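Enquirer: I need the structure of the sequence given here:
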Amino acid sequence: MNARPEKLVVVGAGSWGTTFAKVLADSAIERGVVEPEIVLWARRPEVAEDITARKRNTDYLPDIDLPACLSATTDLAEAVAGAGLVVLAIPAQEVRGHLPTIRAHLDPAAVVVSLVKGLERGTDARMSELCAEELGLPDERFAVVSGPNLALEIARQEPTATVVASADPATAEWIAVRTSGPYFRPYTNTDVTGVEICGVVKNVIALAVGICDGLGYGDNSKASVITRGLAETARLVESLGGQAETLAGLAGLGDLVATCASPLSRNRTAGRHLGQGLSVEEATARLKQTAEGMKSVSAVVDLARRHGVEMPISEAMNAVIAGALDVDTLAGLLLARDLKPEGRS
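Expert: From the prediction side, this is the model:
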């Protein structure tokens, strides 16, 4: 642990990537680190310039002042070189394309952390699996951070808790120390699979809740979707070897409730647009950033089918996104299941 460089890098300068970089910077300052080095990789030069010169990310966090120790670059190799922590905060479908550059410049002791809440289409791969495959990364050098973490609320320094999951408890603790601060409280566990799957599927469920909202359905309908969504998430988690306890925690129920309830949620917002009659293309155009549920739902359904897991809400969302199901028929489809005891549904 002592040989790991203290430079910290976040790959992705959207709202959550920028906010997480702020969390890292504020934690370093709180711990008394002298001249902390926190670097963001941004795809667009104007975003990098905004962060470095003006300490703002006008596109994604327009009213937030960023710490003076934050800088940004569009050179991924430069960003990653010499870093002890590399955080992935880009859309799931873009991760594989960036990993060769990261691998070429990754410090031998560096830890990679995923903030990504999606599966890769075509392979159904979780980010832990992608990093193991493409970076040759052992389990003890990978972690995932997930929980009820709406970026703007955290950027405003509103109290928030999260989960850091790694197969190696010492790695999770090392990351927790570097993210802990006055407004951000990390907890640790070893259930990487469970935490990843909870983060992926909750976005799909939030799409369904958003559609209910757009259709004018009330809280009973939305609460039913959230509860049944948690049940189908649990079935997939357990089939993949994850822990049931994760579903009751911050990465499970906590993240699901926040994403389904908040107007800040991109996935709920996308679903609301669909419920109001917009096409998938029109709903996507309204959003500034990726709604991972729309991108990953086909992979979620494929993964569930391969493991023999029933996920009716996810199946319905996949059909909606594919244009095979009209949102007006959604309620009937979600409720049209055989009568059975709740625990078996």
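Enquirer: C-alpha from now on. contacts and neighbour counts both.
Expert: Noted.
Enquirer: Can you show me the helices along the stretch 51-200 of the chain?
Expert: For the stretch 51-200 of the chain, helices defined by DSSP state H, counting those that start in this stretch occupy the ranges 76-80, 92-105, 127-135, 151-155, 169-179, 192-214.
Enquirer: Deepest-packed of the ones you listed, please.
Expert: Each of these was scored by mean neighbour count; the highest is helix 192-214, a mean of 28, by mean count of other Cα atoms under 10 Å.
Enquirer: Let's compare: structure for the following, please.
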Amino acid sequence: MTKPLVDRRSVIAETRPYSRIAVIGAGAWGTALATVARRAGRDVTLWGRDPAVLRSITENRQNVRYLPGIDLPEGITATSDMAVALSGADAVMLVTPSRTIREMSRTVGRHLAPGTPVALCAKGIEAGTGRLLADAAAEEMPGHPIGAISGPTFAHETAMAYPTAVTVAFDFTHEDRISPSESTAARFALSLSSETFRPYISDDLTGVEIGGAVKNVIAIACGMMTGAGFAENTRAALIARGMDEMKTLAEALGGRRETVTGLSGAGDLTLTCSSRTSRNMSLGIQLGEGIARDACFGGKPVVVEGEINAISVMDLAHRMGIAMPICDAVHRVLHQGADLDTTFAQLWSRPIMAEPKALDITIEHPVMPAPVGGLAETAA
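Expert: Presented below is the predicted three-dimensional model:
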């Protein structure tokens, strides 16, 4: 029998978990990740701004505002003092909205010990600069390894210990290539692993970040078509072609197309495009039903990451000279006042092209664009 090149037991034995993890952001996902780390045996400190939320975590072991009814494990320390939260931390998860990453990175960096790794748990592209979030964070926290944790995750399911898988991505150094089991990504993955939470390790930070940013925009498109009265054929087409847009942008920025077929791409895209639990999908459904944007979510000011990311994704695509027609359709409806029915009819009647990029064919579509609503009536 041929002896395996790597003894899996020795790899696991060599990897050292981080012992003390600080989670910055006490919303639903931050609280869920604090729960994950605590269940994995780590010492966990959770930072947040809302005194009522922190008090409920400390006194009742529940985040009554963001994860009501879910009991959190004992031993999570909740605080509003950033210095206290980061004191002694040997790893950090930054779980705040994408638009705050630069500002929060600047604040966090002032309290971190040199070389402490930071995993970003938001998804998006920085507005205005077109930078990936890890690049923006690295500018504010020089000397700290910056990575991302991404995948198909709803916070309440994760907090309830439903089996969940994610990708942990950090760029690999030369030393990481020699000893991958001691890489930051591997140590982070081991630090969060438990019976119900399964991380996978990646060295393609760019691919993972692009998957997380673009999937939210595609989910809005799926919601729009669902709300307009269409069904599974349409959604499946948008998911498949949306994933191709994700792959194209990732590859243009130095990522790998393969990464986008994994948890942080196809996995997250499938989840977000399949459930009203996703705020992105839910927003799209409401808009497809004809509800005005300011009346969506009952008129409440709900932050929808895909709505914000549609601007930065298309800005970046234009700079790179990349066609992303689904994302462009969402952007035009959300931010340029385009009619939803007409915009998606135009999307469907674009020139006919080959699916493998190596086959260079473009044929004018024989059907003139018609409003989506009209197509729905015809189908009925």
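Enquirer: quick revisit: of all the helices of the stretch 51-200 of structure 1, which one is nearest Ala304 of structure 1?
Expert: Relative to Ala304 of structure 1, the nearest member of those by Cα to Cα is helix 192-214, separated by 10.9 Å.
Enquirer: Return the angle between stretch directions for the closest one and helix 127-135.
Expert: Helix 192-214 of structure 1 runs at 120 degrees relative to helix 127-135, counting by axes from the mean of the first three to the mean of the last three Cα atoms, to 10 degrees.
Enquirer: Onto which residues of structure 2 does helix 192-214 of structure 1 map?
Expert: Using TM-score structural alignment, helix 192-214 of structure 1 corresponds to residues 205-227 of structure 2.
Enquirer: Tell me roughly how far the matching stretch lies from structure 1 on average.
Expert: For stretch 205-227 of structure 2, the mean deviation from structure 1 after alignment is 0.5 Å (mean Cα distance after the TM-score superposition for structure 1).
Enquirer: now that stretch: how far from the chain's centre is it?
Expert: Mean-position distance between stretch 205-227 of structure 2 and its chain equals 9 Å (Cα atoms, centre = their mean, to the nearest Å).
Enquirer: Next up, the contacts around the residue nearest the centre of structure 1.
Expert: Residue closest to the mean C-alpha point of structure 1, counted by Cα atoms, centre = their mean, is Lys117 at 3.1 Å. Each residue near Lys117 of structure 1 by Cα atoms under 8 Å, 6 or more residues apart in numbering is listed here: 92, 196, 199-200, 203, 292.
Enquirer: quick one: which of those is nearest Glu238 of structure 1?
Expert: Glu196 (12.4 Å).
Enquirer: can you tell me which residues contact the closest one?
Expert: If a contact means Cα under 8 Å, 6+ apart, then Glu196 of structure 1 has 117, 126-127, 144, 146 as its contacts.
Enquirer: if we go to 7 Å?
Expert: Lys117 (Cα atoms under 7 Å, 6 or more residues apart in numbering).
Enquirer: isn't Ser80 of structure 2 right up against Thr45?
Expert: No. Under the criterion of Cα atoms under 7 Å, Ser80 of structure 2 makes no contact with Thr45, lying 10.3 Å away.
Enquirer: related to what we said a few turns ago, next one: the residue nearest to the centre of structure 1 from His105 of structure 1, what distance?
Expert: Note on Lys117 of structure 1: its distance to His105 of structure 1, by Cα to Cα, to the nearest Å, is 24 Å.
Enquirer: Is Gly17 of structure 1 in a helix, a strand, or coil?
Expert: Under DSSP: H, G, I helix; E, B strand; the rest coil, Gly17 of structure 1 falls in the helix class.
Enquirer: That one matches what in structure 2?
Expert: Match for Gly17 of structure 1 (TM-score structural alignment): Gly30.
Enquirer: Please identify which of the helices of the stretch 51-200 of structure 1 is closest to Val225 of structure 1.
Expert: helix 192-214 (6.6 Å).
Enquirer: which of the residues in the next helix or strand along the chain from that closest one are buried?
Expert: Using DSSP states H and E, the helix or strand that follows helix 192-214 of structure 1 towards the C-terminus is helix 219-239. Neighbour-count burial for helix 219-239 of structure 1, counted by 16 or more other Cα atoms under 10 Å, picks out 222, 225-226, 228-238.
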